[in-house]
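> Sequence and predicted model, in that order:
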Amino acid sequence: MVRAEVTEAPISVTELADAVQDAAAGAVVTFEGVVRNHDAERAVTGIGYSCHPTAGQIVEQIAQDVAQQGRVRALGVVHRVGDLSVGEVALAVAVSSDHRAEAFAVCSQIVEEVKERLPVWKRQTFTDGSSQWSNIA
């Protein structure tokens, strides 16, 4: 099972973890990247994520590439776009594998691939009312 998407809807890491469950798996590892309340020394109130129209295809390709390596039973990766508040999930990854070491390694690999390849931009809004764009989500 491979699930990959870019969505405007809130992300449930629990639902994603449930979706990758496999009776043959000895481990399920999840990652949730959440909006934090600061960036360096500046207080953040939220982040607006925007993406290129091909983002859905790219996240699907990342997931398929990793799945084809044969190291996991199932995986899911979901990136959120739109306006998010502090504490909301922006990126979720869930991986099931026969063993924990593979599950942790693949989960980390997916996060790094998404950060490197997915065309997503973020606009951070600060408590002073200012905002700043970045091409690194």
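Everything's here; your move.
> contacts and neighbour counts: CA atoms only from here.
Will do.
> list the helices and strands the helix or strand hosting residue 57 packs on?
If you go by DSSP states H and E, residue 57 is part of helix 55-67. Here helix 55-67 touches strand 2-7, strand 74-80, helix 100-117, going by 3 or more CA pairs under 8 Å, 6 or more residues apart in numbering; DSSP states H and E.
> I'd like to know which of these lies nearest to residue 50.
Proximity to residue 50 (CA to CA) singles out strand 74-80 among these, at 9.0 Å.
> Is the spatially most central residue of the chain in a helix, a strand, or coil?
In the chain, the centroid-proximal residue (CA atoms, centre = their mean) is residue 91; its distance is 2.5 Å. Assigned with DSSP: H, G, I helix; E, B strand; the rest coil, residue 91 falls in the strand class.
> A further structure is provided below for comparison with the first:
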Amino acid sequence: MTDSSPLVRLVDIRDSALDVAEVLEALADVAAGGLTLFVGKVRDHDGGKGVAGLDYSAHPSAMERLREVCESVAARYDVRGVAAVHRVGSLDLGDAAVIVATAADHRGQAFEASRALIDDLKATVPIWKHQRFTDGDEEWVGTP
């Protein structure tokens, strides 16, 4: 997708650390009265088991799909800006795995759009999680 909405300010999938300040800067707009930010982090447990770390893998179409999700949210909600970045590769406990944010005139619009953005991303962008547990077990999450 080459023609991007000017409302989609930042979209990326990268193998380096994610930066909240970068996302906030991308959505800076004095007309926006509300900016909501969600940071998904690697937690130390899942399903009653201890998590040692995880790896994210992305399908070659993931970047295009992430952009489509951002474009869709920008079209459906009354926002001034949308941003989404997702990490791939090996992550440690506490690392940011995903950051999504939206800016809007009012907080309610920003909250609704950000909720849709993370939910749509998780449901449709082909990024898969390989969890490594402290007991030596492992599992893939979100694979087809």
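Received it, and whenever you're ready, just let me know what you need. Not measured: the values here are computed from a predicted model.
> Can you pull the TM-score for these?
Remark: TM-score between the superposed chains equals 0.94 [TM-score structural alignment, normalised by the length of the first structure]; 136 aligned residues with a CA RMSD of 1.2 Å.
> before we move on, back to that, in the second structure, what residue corresponds to the residue nearest to the centre of the first structure?
When the second structure is aligned by TM-score structural alignment, residue 91 of the first structure is paired with residue 98.
> can you check residue 59 of the first structure too?
So, by TM-score structural alignment, residue 59 of the first structure is matched to residue 66.
> before we move on, the earlier item: buried sites along the helix holding residue 57 of the first structure?
By neighbour count on 16 or more other CA atoms under 10 Å, the buried set for helix 55-67 of the first structure is 55, 56, 58, 59, 60, 62, 63, 64, 66, 67.
> And for stretch 108-115 of the second structure?
109, 110, 111, 112, 113, 114, 115.
> Assess the claim that the second one and residue 32 are in contact.
Spelled out, it's residue 110 of the second structure. No: between residue 110 of the second structure and residue 32 there is no contact under CA atoms under 8 Å: 9.2 Å.
> thinking again about what came up before, the match of residue 59 of the first structure: what's its closest spatial neighbour, skipping adjacent residues?
Nearest non-adjacent residue to residue 66 of the second structure, counting by CA to CA, 6 or more residues apart in numbering: residue 125, 5.9 Å away.
> need the contact list for the one you found.
62, 65, 66 (CA atoms under 8 Å, 6 or more residues apart in numbering).
> same question, residue 124 of the first structure
So residue 124 of the first structure contacts 44, 45, 46, 47, 48, 131, 132, 133 (CA under 8 Å, 6+ apart).
> ok, 6 Å please
Residue 124 of the first structure makes contact with 47, 131, 132, according to CA atoms under 6 Å, 6 or more residues apart in numbering.
> Which one (most neighbours) among those?
With neighbours taken as other CA atoms under 10 Å, the top of these is residue 47, carrying 27 neighbours.
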